[in-house]
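S.K.: Dropping a prediction and its sequence here:
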Amino acid sequence: MSGHRLRVAVLGTLRAWLDDREVALGPARQRAVFAALAIRATAARPATRGELIEAVWGQAAPASADGSIHTYISGLRRTLEPGRTRWSTGGLLMSDAAGYRLRLDGDALDARLFGCLHEKARSRWLAGDAGGTIEILERALALWSGEALTGVPGPHAEALRTSLTRQRVLAQELRAEALLAHGGHEDLVPELTVLVREHPLREPLWRLLMTALHRGGRTTEALDTFRTAREVLRRELGTVPGPELIEAHRRILTGDPAATPPAEAGPRHRARPGGVAHVSVRHGDDAPDFRGRRPEIARLRQFADDVVAGRGRTVWVEGEPGIGKSELLAAALGDVAGRGCHLAWAAASELGPPVPLQVFTEGLGLASAAGAEQALAHVERLCASAPLVLVVDDLQWADEASVLLWNRLSAVTHRLPLLLVAASRPSGRREDLARVRRAAELRGLEVLTLEPLAPADAEALTEDLVGGRPGPRLRSLTGRAAGHPLYLREVTTALVQAGAIELENGVAELRDDTALTVPGSLLGAVDRTLAQLDEVTREAARRAAVLGTEFGLVPVAASMGLQPSALLGAFGALMELGVVVDAGTRLAFRHPLLRWAVYHEIPTAERAAWHRRAAEVLADTGAGIEPVARQLTAVPAEVDDWVTGWLAEHHAALAVHAPSVAATLLRRVLDESPPAGPHREQLLAANVRVPSGPAREPHDPAHDLERAAQPHPTAPGRTPRRADPTRAAARPGCDDAPGTPSSWSPRRPSPSLGRGVPGRAARRTHRATPIGHAGEPPWLVKPAEGGHGAARGHGKHAHPPVEERPEQAGNPRVPPGGRPATAT
């Protein structure tokens, strides 16, 4: 008998057939067991005996329930397979240690066939084929013969009955939309009149009935229908009509013959129960690709499937500003109203004083004076009519009363068909928000943390935005966004709008003359992040941005006239917000674009003074010559005695390993210092000796983008360390270790070592030799002149100074043992 094909119908009275012969399924509770097994036939695992007990009795199972399940299974086996032996494990109703499974083909259950046809009809509707939509839906609705699972007892059957009825109404609504598009409004009025009486809380049915009446010339009845719908919603739910119903009413009042025309293929779908904020989602070819977010979208849609089936859940989506939280939720959940759910979308605001419960009263369409108990009761009523998806965006801005109400709603998701979703930035210093999250975690909170996009996804997104495969220069530049979708989009958009990208043979590349500016939206996102902080912390971030992408705590504190310990709390807050990360003995902005945007928060008129202050601080903390010089050339400041004196002391060493910076600084100081200045003659002579060639452009933070081959390694794909920022005090913002003698700072290998200096280069080296001898030992200078033998002769004189300063033996400039590297 096991070779026979089983078919099952649940869209009406529960029935089953073996081939063409209907079989009797036995008493009511045995039928409930059969219904549970039929619905789970394609599940990943068998139904356990405990799950079958839950399906039949719920929480009120008697002590004899276990034995009763065994009896019902035996009765079903006798009905389905009368020739089955006692110890058989195969056949139509299989069992093993894991539980029970009914062997049922995918198309042999009418509910599953109905669902497939409904999905096909929706696809035809989105493609603009109203006629095809009608034909498919009429086949689907013909599968119904009455109320689903008529007469079958138990909580599982009741929940399934509710879910299937909801799906049937959705199909009827879509068929009515398609018939209206086909001009079938007259035939729809009787059918819709019955449906609104059976389902009075379904706003789409009221809208469709109003439209059909109006198109048939029965405008007065259409307006009366709106008044009836408004009264029903007020009385039953305490809400007002939603925007689609109001728009239909407006069109009728203005005499628009279209009166809410059917949506076009690929519409922006607005979904809301009465008074609930809507969200717009794009479908079809116009939809964003959401590169790198497909796993998160899939998880959220699975949660939506669960709530449609009656299982509530709490979800927390976390990520920094601009990472794509709102867009992700809109893409994953924006169409749940089309699946029979209420969709409530609330958003907290950082603007203005917080009003208690404002998030929920506005989001749920309640009166502003409504309290927490009224909001809870309203959610209960919504869940009684259909599953509810309730999204609270930007929860970090919500008032304390709203946060507490969110916690209470989280506690009831286990017993209500409620999908409660919070979107939040890292909670930072909001202890109430942190406590609520911890409480939700104890109840099984699902957490989705949005990280920056992986490099491959970021490159693919760039290709989508510019219409071609990124070339090396464009890829290097957009890589500075470190996978941040907002930053990447805004930087790319700014380049496109400026005409800075050229397309050739499918490759998008930057023009050679491209000058990049900070996009306004990037500045806005950074400003919103820093707005959460006190002024001292904001200034600390800006002072750090002056120093560079990586920086030390000591020079930041010194530039503000504070002790490093005074800024531990400030940088702790910046680390919590993801602005700054731990980079070992130093701190760093999470990626260069973030530092760039923070830098541009400094008023232009103040930048020169800030760089001048940073230069002096770096010099006082032993940061080395190059970092000081770059601060002095970043934004030209007034040349004062300190700048002149510092350059007079360090010009020789600076000219050796940063000649272009030295040339720029020398020329500016000579141009702006008085003719009778104390160091003028010395600097004039130094200017003559500096190697010729174009001077480097004045420093700007944007140059870091062009120089850096990769964003900071703590950006995508790596969790930043959250160590105490005191570690950064161990090393100032420089390359030289503290205490390095000034005579050692310039003794770094020249870039020209080992390359030879033939021809014109040799003459330049000869001119520069006095500078080298002024600050360099012969064993380092001679190879630049081609005198390798002489260099070896002088090499032995380098050893005694090392032996005399054992504390410098570990300096990375000199290998262990005090022996310098031999020049080749």
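M.R.: Yes, it's here. Numbers count the residues shown, from 1 in each chain.
S.K.: make it CA atoms for all contacts and neighbour counts henceforth
M.R.: Fine.
S.K.: The helix or strand hosting L160 - contacts with which helices or strands?
M.R.: Using DSSP states H and E, L160 sits in helix 155-181. Applying 3 or more CA pairs under 8 Å, 6 or more residues apart in numbering; DSSP states H and E, one finds that helix 155-181 makes contact with helix 28-39, helix 49-57, helix 110-126, helix 130-141, helix 185-198, helix 203-215.
S.K.: Comparison target below:
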Amino acid sequence: MTSADLSLEVVLLGEPAAWHDGRPVPLGGGLRRAVFAALAMRANHSMSRAELIDAVWGPEAPASASGGLYTYISGLRRALGPAGAPKATALTTSYAGYQLALRPDALDVQRLDRLREQARVLNEAGDTAHELVALDEALALWNGEALSGVPGPFAEANRLRLKEVRLSVLERRAELLVATGRHDEVIDELVDLVRANPAREGLHGLLMTSMFRAGRQTDALEAYRRARDVLVDRFGTEPGHALRALHQRILAGDTTVGQPSEFTGSRQALRIAARTRASKPFVGRADLVARLRSSVADVLAGRGGCVWVEGAPGSGKSALLAEALAGTTAASCTVSWTGADEFTQDIPFYTVERCLSDIGAALPHVPSAHVSLGPDTPVSSVLDHVRQVVGSHVTQPLVMVLDDLQWADLESLSVWHYLRGLSQHRPLLMVSACRPLPGRRDLDLMRELTGEFRSTTVLLPPLTDPEARDLLERVQPLAHTSVRTIVALAGGNPAYLLAMAAAVEHHGQVRKWKAVPHSVAAVVLDHFGHLSVEAREVLRAMALLGDSCSVDEIMATTGARASDLVDVLAEALEVGALQESDDEVRFAHPLLRRVLYESVPVSLRLAVHQQRGC
């Protein structure tokens, strides 16, 4: 990266702004700013022309969008360039599309992600004071609503996501203040948060807890009454089990309410339980849990090995691992759990550095676990560090989990494969969890090479209907009609079940939804956002035909030839968007079909239905 690139700073947690060599960059307004925001959110990754048009204009993009995009890109190049330079080196064009090159931490959203990760590590290390500092630094990055004033569906989706991120940081900060006896400092803030987010039961619970710990039992009980009233009146649902139980404890004057142990607990238990929130109960899949616990039992007996867990997005890979490792056998192991990050795939050794940091948090006596790796670190030095860390861990078996392996940088994947080789000679269990991604030959190869070691492969099936109903019953009470509709739409995907159940609080019974709520649609579209543009367009066309259709019907609707559809349908089948059924293909999740159907302009829907004589 050139010196010009290194001097570019970008903020998106507020009104978007950029500085080049200390001077403000005129980003322009409206759609040009939306183009810049999309490129910045995907910094150091290429976005194709089609992806940018979809991000800025959405599915109803006008015919002039392509020419407009060219104009906006040209204007941004001139604006981003150093004074007197003909164009910026930060914004480049290639066969793959457009890319905005930023150094690490030049974007406030990336700094936010790093601070959240730092807080997570400190939490698992039991360092409450420094975790609180990291959370305060993360909150200080905000200067208003994220992507304020930026139009387009991409900006709107990320605005909502970042709003949720900020709320989760505020909620965790409040937990820490209550746990450390600083109840009075957080009460007023929680009152405002509850008023702005009345459906968030965790905030109601924290407000009740902080009031009770401050000696205001009557106020805490009144806070519960207000919470129940708003949940029933506005959302048609009773408070969940956790909030009701907290109310009973406060009513009984239970002095253990809000004790630090409720927020910190056993570090080893947290290292496992933190991967899936307690609000997301685990159901079914007992046979898979048993297989994974058998692998843990093997490592306890001194036999290392490898586990490969694969499933569609939202299928519950992390929940399955958390359930298996939370068993009694895992208590005798040191567990290191790292999740790869989609937005750091181009940072060499980023994921393996997080792995070593996680081991360091679990094993502070291992100095070699605390290392700083960079793009220029020789591979031999990295492998030396790895050997030292694993070699120095001799007191008890070690379980290393790499979640979302598909997002790991290539250098870290090489080191991970090396570690799997070490597992054959040590009490080391290597657990890889990933989703299928089309065209990723490196992942296919890793899966195949896993078979060379003592290995267990787990492929997650969808939940059965009874398991899906059980999950919903454990989350919150719902009307029978809503349960039946949610189960039918989700197609056994736990993430979709939970997203729709949560949406009921805000949007009422499912059968009354005029359209899929944005919070639910965002989960679905995020899961399949990495499909090729061609695959997404074919799926959108299929959505107009029904839950299932034949290849002939797809050809008639899209005008594509059979040979053109081979790779596209194979891609959709591989990621779990579609399933084969006799001589037809059908949506694996009817919810996906409904979301895609609603993304098609009404005029186009009518035209297709008229063409088919519907």
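M.R.: Thanks, I have it. All values derive from a computational prediction rather than experimental measurement.
S.K.: TM-score of the superposed pair?
M.R.: After superposition, the two chains reach a TM-score (TM-score structural alignment, normalised by the length of structure 2) of 0.51; 369 aligned residues with a CA RMSD of 4.7 Å.
S.K.: Turn the helices and strands packed on helix 155-181 of structure 1 into a markdown table, including mean neighbour count and distance to A762 of structure 1.
M.R.: Below are those laid out as a markdown table (neighbours: other CA atoms under 10 Å; distance: least, CA to CA, whole Å):
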| stretch | mean neighbour count | distance to A762 of structure 1 |
| --- | --- | --- |
| helix 28-39 | 22 | 87 |
| helix 49-57 | 19 | 88 |
| helix 110-126 | 19 | 74 |
| helix 130-141 | 19 | 82 |
| helix 185-198 | 16 | 93 |
| helix 203-215 | 25 | 85 |
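S.K.: Redo these as JSON lines? Include distance to E672 of structure 1.
M.R.: Listed next are those as JSON lines, based on distance: least, CA to CA, whole Å:
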{"stretch": "helix 28-39", "distance to E672 of structure 1": "86"}
{"stretch": "helix 49-57", "distance to E672 of structure 1": "87"}
{"stretch": "helix 110-126", "distance to E672 of structure 1": "71"}
{"stretch": "helix 130-141", "distance to E672 of structure 1": "78"}
{"stretch": "helix 185-198", "distance to E672 of structure 1": "85"}
{"stretch": "helix 203-215", "distance to E672 of structure 1": "76"}
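S.K.: before we move on, the earlier item: how far does the helix holding L160 of structure 1 sit from the chain's center?
M.R.: 34 Å (CA atoms, centre = their mean, to the nearest Å).
S.K.: Kindly name the residues of structure 2 that line up with that helix.
M.R.: Mapping helix 155-181 of structure 1 onto structure 2 (TM-score structural alignment) gives residues 153-179.
S.K.: The matching stretch against structure 1, how far on average?
M.R.: Following superposition, stretch 153-179 of structure 2 is found to deviate from structure 1 by 0.8 Å on average (mean CA distance after the TM-score superposition for structure 1).
S.K.: Check stretch 110-121 of structure 2 too.
M.R.: Mean deviation for stretch 110-121 of structure 2: 1.1 Å (mean CA distance after the TM-score superposition for structure 1).
S.K.: what are the ranges of the strands in the stretch 501-614 of structure 2?
M.R.: Listed in chain order, the strands of the stretch 501-614 of structure 2 (DSSP state E, counting those that start in this stretch) span 548-550, 578-581, 584-587.
S.K.: ok, and what's touching the shortest one?
M.R.: Residues lying outside strand 548-550 of structure 2 but in contact with it, judged by CA atoms under 8 Å, 6 or more residues apart in numbering, are M542, D583, E584, V585, R586, F587.
S.K.: May I ask which two of the residues you listed are separated the most?
M.R.: M542 and D583 (14.9 Å; CA to CA).
S.K.: Comparing those two, which residue is more hemmed in?
M.R.: The residue with more neighbours, out of M542 of structure 2 and D583, is M542; 26 against 8, by other CA atoms under 10 Å.
S.K.: so what's that one closest to, chain neighbours aside?
M.R.: I554 (6.4 Å; CA to CA, 6 or more residues apart in numbering).
S.K.: circling back: tell me which of the helices and strands packed on helix 155-181 of structure 1 lies nearest to A545 of structure 1.
M.R.: Proximity to A545 of structure 1 (CA to CA) singles out helix 110-126 among those, at 50.0 Å.
S.K.: Which elements pack onto that closest one?
M.R.: By 3+ CA pairs under 8 Å, 6+ apart, helix 110-126 of structure 1 packs against strand 6-9, helix 130-141, helix 155-181.
S.K.: Try it again at 7 Å.
M.R.: helix 130-141 (3 or more CA pairs under 7 Å, 6 or more residues apart in numbering; DSSP states H and E).
S.K.: Out of the contacts of strand 548-550 of structure 2, which comes closest to S210 of structure 2?
M.R.: Distances from S210 of structure 2 to those, taken by CA to CA, are shortest for F587, at 46.9 Å.
S.K.: that older thread, and of the helices and strands packed on helix 155-181 of structure 1, who's closest to L495 of structure 1?
M.R.: For these, proximity to L495 of structure 1 was assessed by CA to CA; helix 110-126 is nearest, at 34.9 Å.
S.K.: what does the closest one correspond to over in structure 2?
M.R.: With TM-score structural alignment as the criterion, helix 110-126 of structure 1 aligns to 108-124.
S.K.: what sits up against the matching stretch?
M.R.: 10-13, 105, 130-131, 134-135, 138, 141, 267, 270-271, 358, 361 (CA atoms under 7 Å, 6 or more residues apart in numbering).
S.K.: And for stretch 516-526 of structure 2?
M.R.: Against stretch 516-526 of structure 2 from outside (CA under 7 Å, 6+ apart): A157, A499, M500, A503, L592, V595.
S.K.: what separates D620 of structure 1 from H657 of structure 1, distance-wise?
M.R.: Per CA to CA, to the nearest Å, D620 of structure 1 is found 21 Å from H657 of structure 1.
S.K.: Which of those two has more residues huddled nearby?
M.R.: Between D620 of structure 1 and H657, H657 has the larger neighbour count (other CA under 10 Å), namely 19 against 13.
S.K.: Just tell me what the more buried one corresponds to in structure 2.
M.R.: That one, H657 of structure 1, aligns with nothing by TM-score structural alignment.
S.K.: ok, H657 of structure 1 to E626 of structure 1 distance?
M.R.: 8 Å.
S.K.: what do you get for L143 of structure 1?
M.R.: 80 Å.
S.K.: Please identify which of these two sits among more neighbours.
M.R.: Using other CA under 10 Å, the more surrounded residue of L143 of structure 1 and E626 is E626, with 20 against 16.
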